[in-house]
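S.K.: Below are the sequence and a predicted model for it; my questions follow.
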Amino acid sequence: MFNKMKLWKTSKDKEISEDRVGQIMNQPIPQHIAIIMDGNGRWAKKRALPRIAGHHEGMKTVRKITKAANRLGVKILTLYAFSTENWKRPKSEVDYLMKLPEEFLGNFLPELVEENVKVCTMGDTTRLPETTRKAVNHAINKTKHNNGLILNFALNYGSRAEIIDAIKQLSADVKDGRLNENDIDDECFSNYLMTKSLRDPDLLIRTSGELRLSNFMLWQLAYTELFFIDVLWPDFSEKHLMDAIESFQRRSRRFGGLISEEFQ
């Protein structure tokens, strides 16, 4: 039984009612939500704080939204944590961002285990510092038998690089005779991507008011419903997550043809 009071007991959003939660739960829930977590730096700047303060506050939001998504019945939550372009930021900021997974998972891992959340990643993690990789791998191993929400961190991820790498792997398989070029279709190509074991996102949320995809899951988002919100990531709350899900539930998903039976 879904415990509504447990879900919202630490929320600042006092206006969230049990009836609203119940209404959302009675409609199709997006099974895979992807989030571009934007606005940490601007949040800090508005408060005359260093940018790293915004990233630290954003980490708290990750914890809050992960717990809310899990209890609402979302199956996969993919978070754009660090892009291939983020290496261009000042070294001090990048160094701090590399420490965040260790801090976040170190503090939050017991709750993830308790709440049956499974941690996974996508992206080229070989470039990450060893301490960061160890923290991430430890969380993956500790939660590998969990079968609740999949918490998928996009770390050192860029969609164009992912697609190019997929093309290289696919070409090699054709060249070596492991794949017939006539068998290449959407499904075949998807199996060469980093998300091959995950369904495509049903809903993409981007915070901070920016209206772009920023090289995030370009192939996978082909028929994803998009939700842009003018709220900085550290201020994104359970209420905002519910706003996005309710917006999703009011839409008809056609995938270029008939309305999907899954979300009727």
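M.R.: The structure has been received and is ready for your questions.

S.K.: make it CA atoms for all contacts and neighbour counts henceforth
M.R.: OK.

S.K.: and the gap between residue 14 and residue 64?
M.R.: To residue 64, residue 14 is 15 Å away according to CA to CA, to the nearest Å.

S.K.: Use this one as the comparison:
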Amino acid sequence: MSHHPASNFDHLSEGELTAKLEPELLPKHVAVIMDGNGRWAELRGLPRIAGHREGINSVREMITLCLELGIRALTIYAFSQENWNRPTQEISALMELLEHYLSTERASLIEQNVCFRAIGRHELLPPSAQHWVRTTEKETAHLDKLSLTVALSYGGRAEIVDAVKTMMEDVQTGTLQQGLIDETTIRQYLYTHPLPDPDLLIRTSGETRISNFLLWQLAYTELCFTPTLWPDFRRREFLLALIEYQRRERRFGRVPSTVPS
């Protein structure tokens, strides 16, 4: 495998980039912080919602490429708990966009055998958005080619708080023994259960922080930061991120495999 940075592959076509992927080294679960929609719109003198709309096309391309490559899980950060602090008008437009996406894409998700699930504190979403989330979850629950998890009204710390509360309730009712709580137990109480932890996290738009996303699950995840704004993050950028991922040796705290122990 080439040890040049993935940026050295800029001259290659999408087909040539795909040929560089090694199927057995592909991540099983990719998580994405979709950042830069607002800036993309502002650079074009458009309202911020136009950037969010264009970003949906990037989501579509990610789903398609995951299906083509056999990547089993894709988790995207669509709306954080902190996003509730945005202007009311933008929040309303985002919720309308979410409903539009679910009502129009549902058939396509079903056709592609994609299981949709939302994680986060959904009770804070407007009732109509909650309705579309539940409907889409129910109609795709049996599908199994790709798990598409969408984080809505989500916060990583809130997820851990909710897990702790539920565990305490289960200890009180006797369904869980306090002395037996370990990392595996905690994982079972997280929103993302039963998904494996992400192998790769991609964040677009040049920001280099994880912004309260999947705090527990990202403990050993490879992090990939790109300056590309989310609406411009398409097949080619995803392929470059996957090539970059394959060049890394994942050790999970162990010594490199080339070093004698």
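M.R.: Perfect, thanks for sending it. Model, not experiment: these values are computed from the prediction.

S.K.: Compare neighbour counts for residue 14 and residue 64 of the first structure and give me the winner.
M.R.: residue 64 (18 against 10; other CA atoms under 10 Å).

S.K.: List the residues that contact the aligned partner of residue 87 of the first structure in the second structure.
M.R.: Residue correspondence to the second structure (TM-score structural alignment): residue 87 of the first structure is matched to residue 84. Contacts for residue 84 of the second structure (CA atoms under 8 Å, 6 or more residues apart in numbering) come out as 91, 153.

S.K.: and residue 84 of the second structure, that's in a strand?
M.R.: No: the assignment for residue 84 of the second structure, made by DSSP: H, G, I helix; E, B strand; the rest coil, is helix rather than a strand.

S.K.: Now do the helices in the first structure.
M.R.: Counting by DSSP state H, the first structure has helices at residues 4-8, 18-25, 40-46, 51-72, 91-114, 130-143, 159-175, 186-190, 238-249.

S.K.: So for residue 215 of the first structure, which of these sits nearest?
M.R.: Residue 215 of the first structure sits nearest to helix 159-175 of all the helices of the first structure, at 5.2 Å, using CA to CA.

S.K.: matching residues in the second structure for that closest one?
M.R.: Mapping helix 159-175 of the first structure onto the second structure (TM-score structural alignment) gives residues 156-172.

S.K.: quick one: contacts of that stretch?
M.R.: 120, 176-178, 186, 189-191, 212-216.

S.K.: Just give me the residue right at the centre of the first structure.
M.R.: The centre of the first structure sits closest to residue 78, judged by CA atoms, centre = their mean, with a distance of 1.9 Å.

S.K.: which residues in the first structure does stretch 239-247 of the second structure align to?
M.R.: Against the first structure, stretch 239-247 of the second structure falls on residues 242-250 (TM-score structural alignment).

S.K.: Name the residues of that stretch that come out as buried.
M.R.: 242, 244-246, 248-249 (16 or more other CA atoms under 10 Å).

S.K.: Quick check: most distant residue from the centroid of the first structure.
M.R.: The first structure, farthest from centre, CA atoms, centre = their mean: residue 177 at 35.6 Å.
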